[in-house]
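Undergrad: below: sequence and its predicted model.
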Amino acid sequence: MGVTDNPHPKGDLTLSAPKPPLSLIDFCHIYPGETARESMARSVTLAQRAEELGYSRIWYSEHHNMKHIASSAPAVLIAHIGAKTEKIRLGSGGVMLPNHSPYVVAEQFGTLGELYPDRIDLGLGRAPGTDMNTLGRALRRDANAADHFPQDVMELEGYLAGRSRIPGVEAIPGAGTNVPLYVLGSSLYGATLAAQLGLPYSFASHFAPTHLEHAVSTYRENFQPSEKLAEPYVIAAVNVTAADTHEDAVRQLQGVYRERVRSMAGRGRFLTDEQLDGIIESHHGRQIIDMLRYTAVGTRDQISGYLEDFTRTAQADELMISLQATSQEEAMRGMDILAEAWELDPAHTAGAPGA
């Protein structure tokens, strides 16, 4: 499928309900020739502009040993960006909980919750966020740690609610902050767990599109109300490449495809353009590109129409946008176009689901 196709997901072309809020996920991408410091400085600029435009929240994802991603420590990054912004919600998308002690995560995000009241989210994933060598030798993580994810989530929730399961142990800061938790996932596992615990669910359809509809349906059909959340709440992630002309948006997305294939298939090796073209045309290359299946590409009206349909397909209460561009300038312009297309309200202040 070519980038010029820009197919709509299934559904009508307009929404009957109000448009859901838009949020962003920022991978703190390090562009060629750039340093991590420059990447993080750009993340501050992006957050400030997103706040001005009316985006609801920005999440930062935990990755390790990835040369082009600077968000290895979401809590530290959130603390810095929180000091440079005023009202936009900031959170993890997510913290890979099996990499950490739930108690330490409660202290970190409890600290953030005290520093920035009613602005902090804690999205939780069970994947390692890295390669197996880094996982075992550098992070020193038990290969079976992910098996304890449900218990770790409940333990963490207890610390933040002031109901520690360990006598005489409290998270300070943390206890009583009730930082809202979100279960992240790309399969039925996370959907089922979020439904059982009565927590909001965020699906990673921006890079793992295959099980979107099944997972969301499973979550909604099996949701059990909790003291945190009375009704199911779905955040669905989707890629956006927006530009002033369709041709420019297509050019940008083609560049994104090439860099993604280069990074994932090249594994750090130098690839000539001819070699890269060959990989892109291969089955493996097409699989990598298909990870970005849910991508809105084009002008303001094209983006708006695609996202309206995607909202229905994903049964989404909120959209988490991954801006796909080949430079920060293009990403910033795309963010402006998207805000205009979605008619965001700069006066809007986001809250946690059910808040």
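TA: Nice, I can see it. All figures in this text were calculated on a predicted structure; none of them were measured in a lab. Numbering: from 1, shown residues only.

Undergrad: contacts, neighbours, all on C-alpha from now
TA: OK.

Undergrad: how close does residue 254 get to residue 31?
TA: 16 Å (Cα to Cα, to the nearest Å).

Undergrad: and what of residue 59?
TA: 19 Å.

Undergrad: those two - which one has more neighbours?
TA: Under the criterion of other Cα atoms under 10 Å, the comparison of residue 59 against residue 31 puts residue 59 first, with 23 against 16.

Undergrad: correct me if wrong: that one contacts residue 88.
TA: No: at 10.6 Å, residue 59 does not count as touching residue 88 under the criterion of Cα atoms under 8 Å.

Undergrad: check it against this one:
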Amino acid sequence: MTASSTPLSLIDFCTIYPGETPRESMARSVTLAQRAEQLGYSRIWYSEHHNMKQIASSAPAVLIAHIGAKTEKIRLGAGGVMLPNHAPYVIAEQFGTLAELYPDRIDLGLGRAPGTDMNTLGRALRREANAADYFPQDIMELDGYLAGKSRIPGVDAIPGAGTHVPLYILGSSLYGATLAAQLGLPYSFASHFAPTHLKQAVATYRENFQPSDALAEPYVIAAVNVTAADTQEDAVRQLDSVYRERIRSMVGRGRHLSDSQLDEIVASHQGRQIIDMLRYTAVGTTAQVREYLEDFAKTAQADELMISLQNASQPEAMRGLELLAEAWELDPSRMVGAPGA
């Protein structure tokens, strides 16, 4: 078996398992990052979510600062910051600070979605309803701060100016693909939970890509779920548990539902629609997972795969992390940097 040339990265939602506190969840994220670094994963991203009881990554910059101090070389980034929730200037200062603390280790993925429900969006985040309309302009303003070429006379991001933190456009539709192509930036597609437009969006991005100072050639990161275990039977068991928990969080809404009730919902039309969000999932042993990911990389025309681990518990997720590294023959000496660097 020869090692794959496609880098593997991770998306960590800082999941809060039943009975856990956010503190315990974040401590586990440190352990995950340390082990991923030892195994040779290229980067870990943390996504901005709000008012979600199972996710503790509401403040990616703070989380990255903590994990950066506990690791040595693995790249860390936001996957992503939901830019319309913030002033570009503040994000430039935050990630400029991170770039100064951890040189050549920080990524900044940018999303247009709110990362929360509409009640939280309007009343707690106090975001204007049309904030997403200014996403392209906000990206250019942010890029100006990080490049030391502020678009507002007399206003510089300190720290931030001159750090050139690499920007990535996140998306699950043609909008993000088209924008990333126009700006000449790397594109990361959220196929781990929004699989429908993967092929069309990647094709649009590659066909319309315009080289920029940041990137000469298109670069695609495609996200994919992985449930790896020592046996196929155990992997299937774990994935079934993941399906139940997904249904519980999206349909149960705090109600106690037995496994049999959850299974009935999973088998329903509504349940199948929810489960289909995880359509791109590699499940099984090392050989099965490797074969699936090789096929997926071709389907997605991906330069890099970003893995969302889907296991029933943290110990099983750590075992899955190790099995995946074994399957892909990861080598810590081959960890990649930013595209175009």
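TA: Structure received. The structure presented is a predicted model; accordingly, all values stated were derived computationally and were not measured.

Undergrad: quick one: the residues in the second structure that the longest helix along the first structure pairs up with.
TA: When the first structure is parsed with DSSP state H, its longest helix is helix 246-266. Alignment of helix 246-266 of the first structure against the second structure: residues 232-252, by TM-score structural alignment.

Undergrad: next one: that stretch to chain centre, how far?
TA: Distance of stretch 232-252 of the second structure from its chain centroid, counting by Cα atoms, centre = their mean, to the nearest Å, is 20 Å.

Undergrad: cool, stretch 165-181 of the first structure as well?
TA: With Cα atoms, centre = their mean, you get 25 Å for stretch 165-181 of the first structure.

Undergrad: whereabouts in the second structure does it align?
TA: Going by TM-score structural alignment: stretch 165-181 of the first structure matches residues 151-167.

Undergrad: could you do stretch 219-228 of the first structure as well?
TA: If you align by TM-score structural alignment, stretch 219-228 of the first structure falls on residues 205-214 of the second structure.

Undergrad: to which residue of the first structure is residue 49 of the second structure aligned?
TA: Residue 49 of the second structure maps onto residue 63 in the first structure, by TM-score structural alignment.

Undergrad: contact partners of the helix or strand where residue 280 of the first structure lies?
TA: Per DSSP states H and E, residue 280 of the first structure falls inside helix 273-281. Contact with helix 273-281 of the first structure is made by 258, 261-262, 265, 285-286, as judged by Cα atoms under 8 Å, 6 or more residues apart in numbering.

Undergrad: just put those in a markdown table and tack on distance to residue 76 of the first structure and neighbour count.
TA: Listed next are those as a markdown table, based on distance: Cα to Cα, whole Å; neighbours: other Cα atoms under 10 Å:
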| residue | distance to residue 76 of the first structure | neighbour count |
| --- | --- | --- |
| 258 | 31 | 18 |
| 261 | 30 | 21 |
| 262 | 29 | 24 |
| 265 | 31 | 17 |
| 285 | 35 | 21 |
| 286 | 36 | 15 |
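
Undergrad: which residue ranges of the first structure form strands?
TA: Ranges of strands in the first structure, per DSSP state E, are 22-26, 57-60, 89-96, 120-125, 181-185, 201-203, 234-242, 295-298, 318-323.

Undergrad: give the buried residues for the second one.
TA: For strand 57-60 of the first structure, the neighbour count (16 or more other Cα atoms under 10 Å) marks 57-60 as buried.

Undergrad: the third one too?
TA: Of the residues in strand 89-96 of the first structure, those scored as buried under the neighbour-count criterion (16+ other Cα under 10 Å) are 89-96.

Undergrad: adding distance to residue 145 of the first structure, write those out as CSV.
TA: Shown next, in CSV, are the buried residues of strand 89-96 of the first structure (distance: Cα to Cα, whole Å):
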residue, distance to residue 145 of the first structure
89, 29
90, 27
91, 23
92, 20
93, 19
94, 17
95, 14
96, 11
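
Undergrad: trace residue 184 of the second structure over to the first structure, please.
TA: Using TM-score structural alignment, the partner of residue 184 of the second structure in the first structure is residue 198.

Undergrad: any idea how far residue 192 of the first structure is from residue 183 of the first structure?
TA: 10 Å.

Undergrad: for residue 301 of the first structure, same thing?
TA: 36 Å.

Undergrad: neighbour count: these two, which is higher?
TA: Per other Cα under 10 Å, whichever of residue 301 of the first structure and residue 192 has more neighbours is residue 192, with 22 against 15.

Undergrad: wait, that one touches residue 220, no?
TA: No: Residue 192 of the first structure is beyond contact range of residue 220, at 9.3 Å (criterion: Cα under 8 Å).
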